[in-house]
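Enquirer: Turn this into a structure:
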Amino acid sequence: EDGCDHARLAVSTLLLALLKQRMNDVKGARSVFLNFFRTIMEYPEDKECACSAKVLQAYALFEMKRGHGRKSLVIVERAVELDEELRPVLAWKQFREVMAGQAS
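Expert: Here you go, the predicted model:
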């Protein structure tokens, strides 16, 4: 992506996380995503970054698939902060259900 410092890291992260998932290495895949999350959190001045947002969206779906709804919601909300075009993801059923559960 033009002007994005994280594009190469984002692509590498997605490829490695996908490989780890295909190898049924859940711990390894989570570690890859967590390392990326920590890295981008070190740069709070980056208010918009579509490539990082896509990685966080993948991470959120990874955690949602494993039954970690609240964690997944926090991650996807951060993704939306980085790329407003991802906002429709919050309307997905699984995220709506988590948000409804938090309200009660």
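Enquirer: all contacts plus neighbour counts: C-alpha atoms, from now on.
Expert: Fine.
Enquirer: Look at stretch 44-55 and report the distance between its end residues.
Expert: 16 Å (Cα to Cα, to the nearest Å).
Enquirer: Touching it from outside, list them.
Expert: Contact with stretch 44-55 is made by 1, 4, 6-7, 10-11, 13-14, 33, 40, 78-83, 86, as judged by Cα atoms under 8 Å, 6 or more residues apart in numbering.
Enquirer: Among these, name the buried ones.
Expert: Buried subset of the contacts of stretch 44-55 (neighbour count, 16 or more other Cα atoms under 10 Å): 6-7, 10, 13-14, 33, 40, 78-83, 86.
Enquirer: Filter these down to the ones in strands?
Expert: Using DSSP state E, no member of those falls in strands.
Enquirer: one more, for comparison:
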Amino acid sequence: MAALCLLLRPATSYITPKTAFEADASIRYYTKILKIKNLNELNESQMQQMEVNAKSIYLARKAISREKHQQAEKIYVNLIDRQLERGYEALDVPAFAATALLLALHQQRQGAKKRARATFNLFFRIASDFYADESEFVHSNPSAEEEFVSGEVCSARVLQAFALFESKEHLMHKSEFLIKKAIEFDPSIKSLLKWKVFSEFDDHNGDDS
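Expert: Prediction:
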């Protein structure tokens, strides 16, 4: 699965944090963007994985602040590779969603529209396949429902950004499809259809609630 990311890779090296201060700062930043309220709720394996993700995302942020944009992109892509290499069974969807969104937004800011679309499409394909497989598992394992819903909410945020991206490219039919998929993942964001860019979708189709 990691091979899907190869087309996204620019040729630069990967770096790791060197100080305890950076490590602490990376955790603070990561818990903020993923809205993790209580680290004590994570088991040892989850905490270790979170630290890996946090360090990478913090380093990408630092690279961007130093205008090392290609290096930042490389860090994001490497992180996505690692998040996907263990397969669907071990996929942390909220973490994958956060990385994919940060990468796609960074690529947009750099004017790399084709790479941004490739990142969004990669996420959409994998998230769609993941939830098609996982829905049956959740029905038979109610204890997994909270994590499943959390992943859906995070996925909706990525699809929302994808829809906005395509609307800016004047691909309104694709944008409509994506915003509706986002609402399927997280019905609470249906109010997005009141945004001017999406309002014509709602006017055309009516309120089916």
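Enquirer: Show me the helices in the second structure, by range?
Expert: 20-33, 44-65, 69-84, 93-109, 113-140, 145-168, 172-185, 196-205 (DSSP state H).
Enquirer: Run the chain-centre distance for the longest one.
Expert: Looking back up the chat, that one is helix 113-140 of the second structure. 10 Å (Cα atoms, centre = their mean, to the nearest Å).
Enquirer: List the buried residues in that helix.
Expert: Residues 113, 115-120, 123-124, 126-127, 130-131, 138 are the ones in helix 113-140 of the second structure that count as buried (16+ other Cα under 10 Å).
Enquirer: Look up how far residue 60 of the second structure lies from residue 188 of the second structure.
Expert: For residue 188 of the second structure, the distance to residue 60 of the second structure - Cα to Cα - is 31 Å.
Enquirer: who has more neighbours, the two?
Expert: residue 60 (26 against 11; other Cα atoms under 10 Å).
Enquirer: Need the counterpart of the more buried one in the first structure.
Expert: The alignment leaves residue 60 of the second structure without a partner in the first structure, by TM-score structural alignment.
Enquirer: OK, contacts around residue 60 of the second structure?
Expert: Residues in contact with residue 60 of the second structure (Cα under 8 Å, 6+ apart) are 71-73, 75-76.
Enquirer: Over to residue 4 of the first structure?
Expert: Counted by Cα under 8 Å, 6+ apart, residue 4 of the first structure has contacts 49, 51.
Enquirer: If you drop the residues flanking it in sequence, what lies closest to the aligned residue in the second structure for residue 83 of the first structure?
Expert: Alignment note (TM-score structural alignment): residue 83 of the first structure maps to residue 186 of the second structure. Using Cα to Cα, 6 or more residues apart in numbering and skipping the chain neighbours, the partner closest in space to residue 186 of the second structure is residue 153 (5.3 Å).
Enquirer: cool, residue 29 of the first structure as well?
Expert: residue 17 (4.7 Å).
Enquirer: thought that neighbour was touching residue 35?
Expert: No - applying Cα atoms under 8 Å as the test, residue 17 of the first structure and residue 35 come out as separate, 10.9 Å apart.
Enquirer: middle-most residue in the first structure, spatially?
Expert: Nearest to the mean C-alpha position of the first structure, by Cα atoms, centre = their mean, lies residue 56 at 1.6 Å.
Enquirer: quick one: what's aligned to that one in the second structure?
Expert: By TM-score structural alignment, residue 56 of the first structure lines up with residue 159.
Enquirer: can you pull the contacts of its match?
Expert: Contact analysis of residue 159 of the second structure by Cα under 8 Å, 6+ apart lists 120, 124, 178-179, 181-182.
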